[in-house]
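> What would the 3D arrangement of this be:
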Amino acid sequence: MVGVSKTPGKLGYEVMNNLLKCGFRGPIYPISHRYSEVQDIRSYKSVLDVTDEIDLAVVSAPESYVPKILEELGAKGVRSAIILSGRRMSPLREAISEVSRKHGMRILGPSSLGVYYPKNRINVSPVPLNSGGRGIALISESKTLGISMIDFGISEGLEFSAVVGTGGKADIEEEDLLSYLSEDDDTKSIMIHMETLGDQKKFMESVREALKRKPIIIVTGSAEIRRKLEPLRKEIPITNDFIAAFDIAAAFLGKEIRGKRALVVSNSSGAGNLLVESLENTSLEIPNLSDASIDDMRIFMPEGSFHRNPLDLTPEASPEIFRGILESSMNSSEIDLIILIYCGTNPICLEKLQTMLLEMRDLMDKPVIPVFLGGDLSREVARRLRRDGIPSYVNIANVGKALDFAARYFESH
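Predicted structure coming up:
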């Protein structure tokens, strides 16, 4: 850890503190000219003073010191480094490229967000991530936007299997990471934020190869990148809206969507119509159900219900009624997934719906996608279900695109 600090809030302090809190089990060697110890760990003046072998160097020292530090790391035989300091487009990129070629060192940065990989209890980033799981692998070119994306994802009940900041991409680029992350068992989907594109052909080839194993979502504000990646548009979402991107990633949390025929069940005809509109221009279908299927569900429907797909169960629909509809449709050969929409703020009903959906998850062979339309409590229930591996939504406008990509992905993979 080169460039450590004893001052909370400083990059050199926060990164080392996060590594310790993450439970990293290997030895840590702080490097500092100012301190003899940092956070109760012996510190060294130079990496050359460390007698043990070093697998990874994390550099948060000021940009002007980095070239000399890199040369010392190369002389020490360090094979991997992360440069957190500097600017993405600074002249430091040339020094990094030269050291990488000269010493065979693989380097992230400059201005990298760092690396978070909970499987190995590693967090060398300024973000205090301590609880990872099966979820999204995020590759972010921007450090500050990457931090915001992580914060938003966590607030939406999503977990990260990995976070990697490419920064200025002087050496390691997105295609170098895709192969590894696509083989990671804890990764459900890969999200890439990028503002620059190096070798277009190489990147597109790496995306198509990784797609064989994991879905990929690209977030970019660059019209030029969107134009260059146009040939990929039929295969992956490319968006400038990272909120929509997280909703797409959420569709891969639960059961695979194998088929495109959706049963829509709601306690509001208005909400059902909004959902139907969100499915327009997608591959998903809302099939007409047979009389036999409707008869199986009819005994659970309140008076005044609309007995066609989408089903309107009226505001009288209780969690028990929703459960009856799910149970009666679980073995239907006419549908492939169920979208359940609940409008309301009754805390008892929302809690019961959450419990019911968790109980039904293992009983249903079809994915059930709940959509909660309301305020803070609705959002909280959706967050809890996402943490438990059930794709849940609060923005009905994003549901269609998210489920469409998931259905098309599983159809072709």
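> switch to C-alpha atoms for all contacts and neighbour counts from now on
Will do.
> So which residue is smack in the middle of this protein?
residue 136 (2.9 Å; Cα atoms, centre = their mean).
> Doesn't that one belong to a strand?
Yes - counting by DSSP: H, G, I helix; E, B strand; the rest coil, residue 136 is part of a strand.
> and the residue nearest to residue 383 when sequence neighbours are not counted, how many neighbours?
Nearest residue to residue 383, sequence neighbours excluded (Cα to Cα, 6 or more residues apart in numbering): residue 157, at 4.2 Å. Residues within reach of residue 157, counting by other Cα atoms under 10 Å, total 21.
> Residue 157: what secondary structure?
Residue 157 - assigned by three-state DSSP - is coil.
> give me every residue that touches it.
By Cα atoms under 8 Å, 6 or more residues apart in numbering, the contact set of residue 157 is 382-387.
> Please generate a structure for the following sequence too, so the two can be compared:
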Amino acid sequence: MNDPLYTFFHPRGVAVLGASANPTKLSYGVLHNLVMHGYPGPIYPVNPKGGEILGLRVYPSVADVPDPVDLAVIVLPAAQVAGALEECGKRGIRHAVLIASGFGELGAQGKEEEERLRQVARTYGIRFIGPNCVGVLDTYVPIDTTFSRTMPGKGGIGLVSHSGAVCGGTMDWAAVVGVGFSRIISLGNQADVDIADALDSLAADPNTRVVAAYIEGLPDGRRFVEAARRLTARKPLVVLKAGRTPSGTRAVSSHTGALAGAEQAFLAACRRAGAIPVETLEEMVDAAIALAYRRPPRSLRIAILTNAGGPAAVGADHVDRHGMRLADLSPETQARLREVCPPGTMTGNPVDMLGGPQADHYAAALKVLLEAPEVDGVMTIFVPQAITPLYDVAVAVGRTAETAEKPVVCCISGGGGIRAAARALHTHSVPHYLTPCRAAFGLGALWKYAHIRETRPPDPEPPPDLDRERVCALLEGR
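As a prediction, the model looks like this:
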């Protein structure tokens, strides 16, 4: 499968138009990230003032930039963007990222400016991302054309978003808790490159195992569904769409100028595409990390391993709510658990080791549950207490679960030390959640994806004698 956005992630050289030596400017942030995050190709700052920024020669115009260069990041005021894009076209640059806001999200006049961008792009054969975006990044190349504060580590999650803030916030969270990403694509107003292009790109990317999409508008629903079906034939897709209520629709319109569609139509599109729709940003990342780190369960029988009865009861409720159920542990499994768990452990399901289990108790009990034929997946819960370091529990769970075929998720609640524990779990490909509800949701996403794979409808085949031109004419009233 070809990657329609290949050059955005693998340019031979990058020009930054509007580059500034002022650290408070967005253009400085873009240049800084390209340099500091390790882009291996040449970088060309462009500013009429010339000089030097971050040790790089500044060129007075894009026409003066030497080869090789095939990507431009334009960080200029909205009124100057079309002219700068035309200069790039004359220079022979055929790919651009347009950072500036002040276009379609402002109304009719802004939409006229967007149309002017498209006219320039058509004239010179340019593909562009934006405007009103934060850029793109690939952690494996690496390349980072964003002005965001952090760059996540390498991982299997690809994120595409109409909101730059969703990208920035997700990257910041990911860097703190050790969740890796493959690519991040900020589409902004998607005046040229759209959600379908982004999905095709992430489908083609060998480092992306799951795609998370934050969507505000679908101007071409058919293109979205077709691209999503191509992607979900290879890897899972999690979709959060804003603008599904009257208030959300108004907010979306003022943010990216998108026209939000009816909720039922969106949900039908997700079913047809094989995508997993979610309701919140938390659900989007919770599903994504589960799908990136673990295989789907073979069936719906879940075991809960815990040191706290209340959180386990809440987790059990949510296991049922997401279409699964607690496994009935066999007498043989319960006997094995009594051999490795602290005295007094309740070996039914949930398996409650009460207040004082050590890390090795978690490792041994989890091993028993993963080997039990009546168990298809495990939720581990640890509520921090003074006796057992939570980091040690995270490492024990992670090492035991890392190579297991069955999915394991881990809920460690609390404040201090949680980040280090989360990083330890994610290092061993075990998703960490702050609540048992969210841990159950992660397992539910895996179960839902297993069901989608089993029940995926075949692609419709048009009748062999279909007159496509006649059909189009009828639909258009001609």
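> Superposing both, give me the TM-score.
Overlay of the two chains. TM-score (TM-score structural alignment, normalised by the length of the first structure): 0.93; 413 aligned residues with a Cα RMSD of 2.1 Å.
> Please say which position in the first structure residue 210 of the second structure maps to.
Under the alignment (TM-score structural alignment), residue 210 of the second structure pairs with residue 189 in the first structure.
> Provide the contact partners of the strand or helix carrying that match at residue level.
Here residue 189 of the first structure sits within strand 187-193, counting by DSSP states H and E. Contact with strand 187-193 of the first structure is made by 134-142, 146, 160-162, 174, 181-182, 214-220, 245, 249, 252-253, as judged by Cα under 8 Å, 6+ apart.
> excluding its backbone neighbours, what's nearest the residue nearest to the centre of the first structure?
Nearest one to residue 136 of the first structure, counting by Cα to Cα, 6+ apart, is residue 160 at 4.6 Å.
> which position in the second structure aligns with the one you found?
If you follow residue 160 of the first structure across to the second structure using TM-score structural alignment, you land on residue 181.
> if we can go back for a sec, which residues sit in contact with the residue nearest to the centre of the first structure?
Per Cα under 8 Å, 6+ apart, neighbours of residue 136 of the first structure: 158-162, 187-191, 249.
> out of these, what pair is the most spread apart?
162 and 249 (13.9 Å; Cα to Cα).
> buried residues in stretch 196-210 of the second structure?
196-205, 207-210 (16 or more other Cα atoms under 10 Å).
> Now name the helix or strand holding residue 33 of the second structure.
Per DSSP H and E: helix 26-36 holds residue 33 of the second structure.
> what's next to that helix, contact-wise?
With contacts defined as Cα under 8 Å, 6+ apart, helix 26-36 of the second structure is touched by 16, 18-23, 43, 45, 54, 75, 143-148.
> Return the members of these classed as buried.
So, by 16+ other Cα under 10 Å, the buried ones in those are 16, 18-21, 43, 45, 75, 143-148.
> Residue 244 of the first structure: what secondary structure?
When classified by three-state DSSP, residue 244 of the first structure comes out as helix.
> OK, contacts around the residue mapped onto residue 333 of the first structure from the second structure?
Under the alignment by TM-score structural alignment, residue 333 of the first structure pairs with residue 373 in the second structure. Contact analysis of residue 373 of the second structure by Cα under 8 Å, 6+ apart lists nothing.
> returning to what we had before: among the buried ones among the contacts of helix 26-36 of the second structure, which are in strands?
Here DSSP state E is the test, and these give 16, 43, 45, 143-144 as lying in strands.
> Quick check: chain neighbours aside, which residue is closest to residue 179 of the second structure?
Residue 179 of the second structure's closest residue in space is residue 426 (Cα to Cα, 6+ apart), at 6.3 Å.
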